[in-house]
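Undergrad: structural data only, the sequence is not supplied:
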């Protein structure tokens, strides 16, 4: 059985990554911008999937990820994309210069909607922020996020290794399990 679902994202790398997870599910990237409400990641995904579904009237997902850094009281959280574009990895490291903890959580929330259902899925991974960016793989915060029990940042890992443990993979695995249990 093969399932195809629209995936509203402007991030081509993210689309490539999630399409490497499963053979039985394909996520067709569509570029339908949606307003990102200010609030928790769950609120952003919930509002976004409602907005995109109202536009296209087909089963669709939106995904929002955030880096929540303990030493910065959960910042940048839902503002991770904007903060990355504004400060970049070096800016995050600079913000942590005098902080005692570098612990962080990388979290992904997926909103799914079709004509009958709306559901939210979550995946997260604990880790810490590296002292400096390391590695050229991945995108975004990958060069500074070091998962718990790993000496490597996501940026130093091969895509396959990162994809086995990442927050995004965990959220998409929850979605996949749910989709495979439904008659879609």
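TA: Noted; the coordinates are in hand. Remember, predicted model here, so these are calculated numbers, not experimental data. Numbers count the residues shown, from 1 in each chain.
Undergrad: for the rest of this, base every contact and every neighbour count on C-alpha atoms.
TA: Will do.
Undergrad: distance of the residue nearest to the spatial centre of the chain from residue 123?
TA: Centrality entry for the chain: nearest residue to the mean C-alpha point is residue 65, 3.4 Å, by C-alpha atoms, centre = their mean. To residue 123, residue 65 is 9 Å away according to C-alpha to C-alpha, to the nearest Å.
Undergrad: let's bring in a second model and compare:
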């Protein structure tokens, strides 16, 4: 079994990624290695933020690890919230972040959007990147109780349910993170 540190303390993310990679990999969180500091995310792209996380862990702990940065890009908002998705309203309160998105989209017909993920893997001194995205649109009101982040207002193309209305298995078979993680898992399996 391959053991990897995932540069996150987000339990939802850890569960989601572990479900996608299966039993061949054992993922450990930052808490599992006693890393409790906030890793900087000062990049202006998903690549930069993902790289910052893994570089931090390699420099401080010398461990093989991967980290991701993900976000929602809305066309009518010129790609916002983008890399600022987790703190779009100025806080990490997702209710406030969703409210801000819905306020900014009020009266706007073009609701096209996408979720993107970039994973940075630092393995044995080499860095690799894996990307995933899923196209969809933003709806006017929250639907569903599962998932996290912007899941209650995002419907992927070809579906009639938000990510928050889908089962974990449904979401994990199509999500932006699933696409990137599947590329990561395929790379590690070789």
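TA: Arrived safely. Computed from a predicted structure; not experimentally measured.
Undergrad: residue with max distance from the center of the second structure?
TA: Centroid-distance maximum for the second structure: residue 107 at 28.0 Å, with C-alpha atoms, centre = their mean.
Undergrad: now which residue in the first structure aligns to that residue?
TA: Residue pairing (TM-score structural alignment): residue 107 of the second structure is matched to residue 98 of the first structure.
Undergrad: repeat that for residue 10 of the second structure.
TA: With TM-score structural alignment as the matching criterion, the partner of residue 10 of the second structure in the first structure is residue 11.
Undergrad: residues contacting the residue nearest to residue 114 of the second structure when sequence neighbours are not counted?
TA: Nearest non-adjacent residue to residue 114 of the second structure, counting by C-alpha to C-alpha, 6 or more residues apart in numbering: residue 135, 4.4 Å away. By C-alpha atoms under 8 Å, 6 or more residues apart in numbering, the contact list for residue 135 of the second structure reads 112, 113, 114, 115, 156, 157.
Undergrad: what about residue 135 of the second structure, which helix or strand?
TA: In this assignment (DSSP states H and E), residue 135 of the second structure forms part of strand 126-138.
Undergrad: pull the longest helix from the second structure.
TA: In the second structure, with assignment by DSSP state H, the single longest helix is helix 46-61.
Undergrad: okay, buried residues for it please.
TA: Of the residues in helix 46-61 of the second structure, 46, 47, 48, 49, 50, 51, 52, 53, 54, 55, 57, 58 count as buried by neighbour count, 16 or more other C-alpha atoms under 10 Å.
Undergrad: now swap in stretch 127-146 of the second structure and tell me
TA: Buried residues in stretch 127-146 of the second structure, counted by 16+ other C-alpha under 10 Å: 129-139, 142-143.
Undergrad: residue ranges of the helices in the first structure, please?
TA: Counting by DSSP H, the helices of the first structure are 12-19, 41-56, 80-95, 159-165, 167-180.
Undergrad: need those in JSON lines (columns: distance to residue 153 of the first structure).
TA: Listed next are these as JSON lines, based on distance: least, C-alpha to C-alpha, whole Å:
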{"stretch": "helix 12-19", "distance to residue 153 of the first structure": "17"}
{"stretch": "helix 41-56", "distance to residue 153 of the first structure": "23"}
{"stretch": "helix 80-95", "distance to residue 153 of the first structure": "13"}
{"stretch": "helix 159-165", "distance to residue 153 of the first structure": "9"}
{"stretch": "helix 167-180", "distance to residue 153 of the first structure": "14"}
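Undergrad: just say which of these is most tucked in.
TA: helix 41-56 (a mean of 20; mean count of other C-alpha atoms under 10 Å).
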